[in-house]
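Sequence first, then the predicted structure, then my questions.
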Amino acid sequence: MTLYTSTVVVPQKKSRIWAKLRENVLYAIGLPLLLLLVWGIWGTISPGRFFPGPGVIADAFVRTWIGPAFVVDVLPSLGRLALGILLSVVIGIAAGAVIGRVRWLRDLLTPVLEFFRAIPPPALIPIVAVMIGATDSMKVVVIVAGSIWPVLLNTIDGVKSVDSVMQETSRSFSLTRYERVRYLILPAASPRIMAGVRQTLSIALILLVISEMFYSSSGLGYQIVFFQRNYLIAEMWSGIVLLGLIGVLLAAIFGVVERSVLRWYHGTREVERA
């Protein structure tokens, strides 16, 4: 009887796994395929020159970005984007942990932080360009200046919201300050920190494009504006599609990192739901 049950249950479990996998794949690609179909039909029946079909844009995408432009324009933009995100996350977490831990410093800096956070980041581009010059460093500074705030403020909120009982318990076990930060405070604040990082990714991509549109002679933002000014509509759309693909790639990388960092958090949530 036991052998019969095991031979039946295992195939049923595998079938459920495959059914769930097929469902996830369908949800992931079903709507994009439907949108592409509608887009293709609309691009065929519409005489508008400024809204070409997906086939035309795909051809322009291959001609424009598969080749030297990938090395000259795409890779430098991705490098500046990665550096800006890395600096925003590192500086935001480090400064946020310190400010969140020290109450008088938090009370002192909160009005100033709220003031600078309210300034639209694109408004800082001319100032940074005058101070630093139209260089790659200027673009990275613009990215950091605008995208650091979600990580910084979420880290401050997460650190100051750590359970006081847990902190007192860690002190009673004679943990050092570094050990408390490493093993208690940052893990407890990590859900809010990761929420801030998610926002930082989209803001950094936006600021990269804006900075390259106005103060650059290469890069994705520059090329999109160049195509628009020269009425290369399909090439312009291909640049926009490339930006969307970069955003999808960033979201996928973030999803992997978040599942690794917050494995304990998602496990706790699953237990609570059960």
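Structure's in. What do you need?

switch to C-alpha atoms for all contacts and neighbour counts from now on
Fine.

Count residues in the vicinity of Trp65, would you?
Residues near Trp65, counting by other Cα atoms under 10 Å, number 19.

Quick one: residues contacting it.
Val74 (Cα atoms under 8 Å, 6 or more residues apart in numbering).

Okay, buried residues for stretch 60-74 please.
Neighbour-count burial for stretch 60-74 flags 60-61, 64-65, 69, 73-74 (criterion: 16 or more other Cα atoms under 10 Å).

Second structure follows, compare the two:
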Amino acid sequence: MKRLALRLFFVVALPLLLVAAWWFASAGSTDVYWPPLRTILTTFPDVWTGERLRDDVLPSLLRLLAGYTSAAVVGVALGTVIGSYRRVRAVCEPVLEFLRAVPPPVLVPVIMLFAGIGDTMKIAVIASGCVWPILLNTVEGVRAVDSVMSETARSYGITGAARLRHVVLRSASPQIFAGLRQALSIGIILMVISEMSASSNGLGFTIVQFQRTFAIPDMWTGILVLGLLGFLLSVVFQLVERRVLGWYHGLRASSRRS
């Protein structure tokens, strides 16, 4: 119980310290672009009503979910194939290095030419950026599967889909989740960028509209919403990761104790 309370204190202490620093640093501000934090917090409930959450936040979350899920499926599937076969990896590696070096925001105009300016474009932009950390981490995770474990599974007749599920993907899952975690933050960034470029709703669109109409406190509330959204998604991801990788964290804990 004491350990949990101490951990909770460290989790909450730094955000509270930063908020307090922001509050006092901006308390006497008369700069129109740097309003006091109390003004932003007072404006927050007036801006982010239930209707705006439904019309702007929900569409953004759905686009993020669609793009992120698509990237996860493609990244894990291709990464497993590339990581399992040396010749496939030798052929694909130069192309992968070239494509991952292209910043996803640069692809926004190109994707707009083929997909238009609807939700398909925004989902494609999110997926195009999220897929690389998932793909590359999956490749490395599959390559690192213990050869002794693979041979043992083969000697017991565990082959095909059973070997893929219980040996390959299970062994590579910590690395895969590392890629999924990186992709989540990239997905949030690309969600906002795609909505800033061409959209009629969403968080990115709303923040830009506030900026263009010089509703600066409203703009800052949108930035706070993005920060809170990122924090909540991170918490949800950690809960899922702890659930799925319970065996891995338990193994690490036991090895530290020994």
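Here it is on my side, so go on. This one's a predicted model, so the numbers in the text were calculated from it and none came from an experiment.

Quick check: TM-score for this pair?
Superposed pair, TM-score by TM-score structural alignment, normalised by the length of structure 2: 0.97. Supporting alignment: 257 aligned residues with a Cα RMSD of 1.1 Å.

circling back: let me know the closest of the buried residues of stretch 60-74 of structure 1 to Leu86 of structure 1.
Val74 (18.2 Å; Cα to Cα).

circling back: tell me which entries of the buried residues of stretch 60-74 of structure 1 lie within helices.
60-61, 64-65, 69 (DSSP state H).

start and end residues in structure 1 for stretch 210-226 of structure 2, please.
Aligned using TM-score structural alignment, stretch 210-226 of structure 2 spans residues 227-243 in structure 1.

buried residues in the matching stretch?
Buried, per 16+ other Cα under 10 Å, within stretch 227-243 of structure 1: 227, 233-240, 242-243.

Which residue ranges of the stretch 1-150 of structure 1 form strands?
Secondary structure of the stretch 1-150 of structure 1 (DSSP state E, counting those that start in this stretch): no strands located.

Check the buried residues of stretch 227-243 of structure 1 and tell me the two furthest apart.
So for those, where distance means Cα to Cα, the most widely separated pair is Ile233 and Leu243, at 15.6 Å.

What sits closest to Cys130 of structure 2 if chain neighbours are left out?
In space, and not counting its chain neighbours, Cys130 of structure 2 is closest to Ala183: 4.6 Å by Cα to Cα, 6 or more residues apart in numbering.

Touching, the one you found and Leu135? I think so.
No. In this structure, Ala183 of structure 2 is not within contact of Leu135 by Cα atoms under 8 Å, at 10.0 Å.

Once you drop chain neighbours, what's closest to Gly239 of structure 1?
Here the residue nearest Gly239 of structure 1, using Cα to Cα, 6+ apart, is Ile224, at 5.9 Å.

typed the wrong thing, it's Gly40 of structure 1
Excluding its sequence neighbours, the residue lying closest to Gly40 of structure 1 (Cα to Cα, 6+ apart) is Gly53, at 5.1 Å.

residues in contact with the aligned partner of that neighbour in structure 2?
By TM-score structural alignment, Gly53 of structure 1 lines up with Pro36 in structure 2. Contacts for Pro36 of structure 2 (Cα under 8 Å, 6+ apart) come out as 23, 26-29.

mapping those onto structure 1, which are still in contact?
Using both residues aligned by TM-score structural alignment, their matches' Cα atoms under 8 Å, structure 1 keeps these contacts from these: 23, 26-27.

Looking at the residues you listed, which one is closest to Trp247 of structure 2?
For those, the nearest to Trp247 of structure 2 is Trp23 (43.0 Å; Cα to Cα).

so which strand or helix has the residue at minimal distance from the centre of structure 1?
Nearest to the mean C-alpha position of structure 1, by Cα atoms, centre = their mean, lies Leu201 at 2.6 Å. Taking DSSP states H and E as the definition, Leu201 of structure 1 sits inside helix 186-214.
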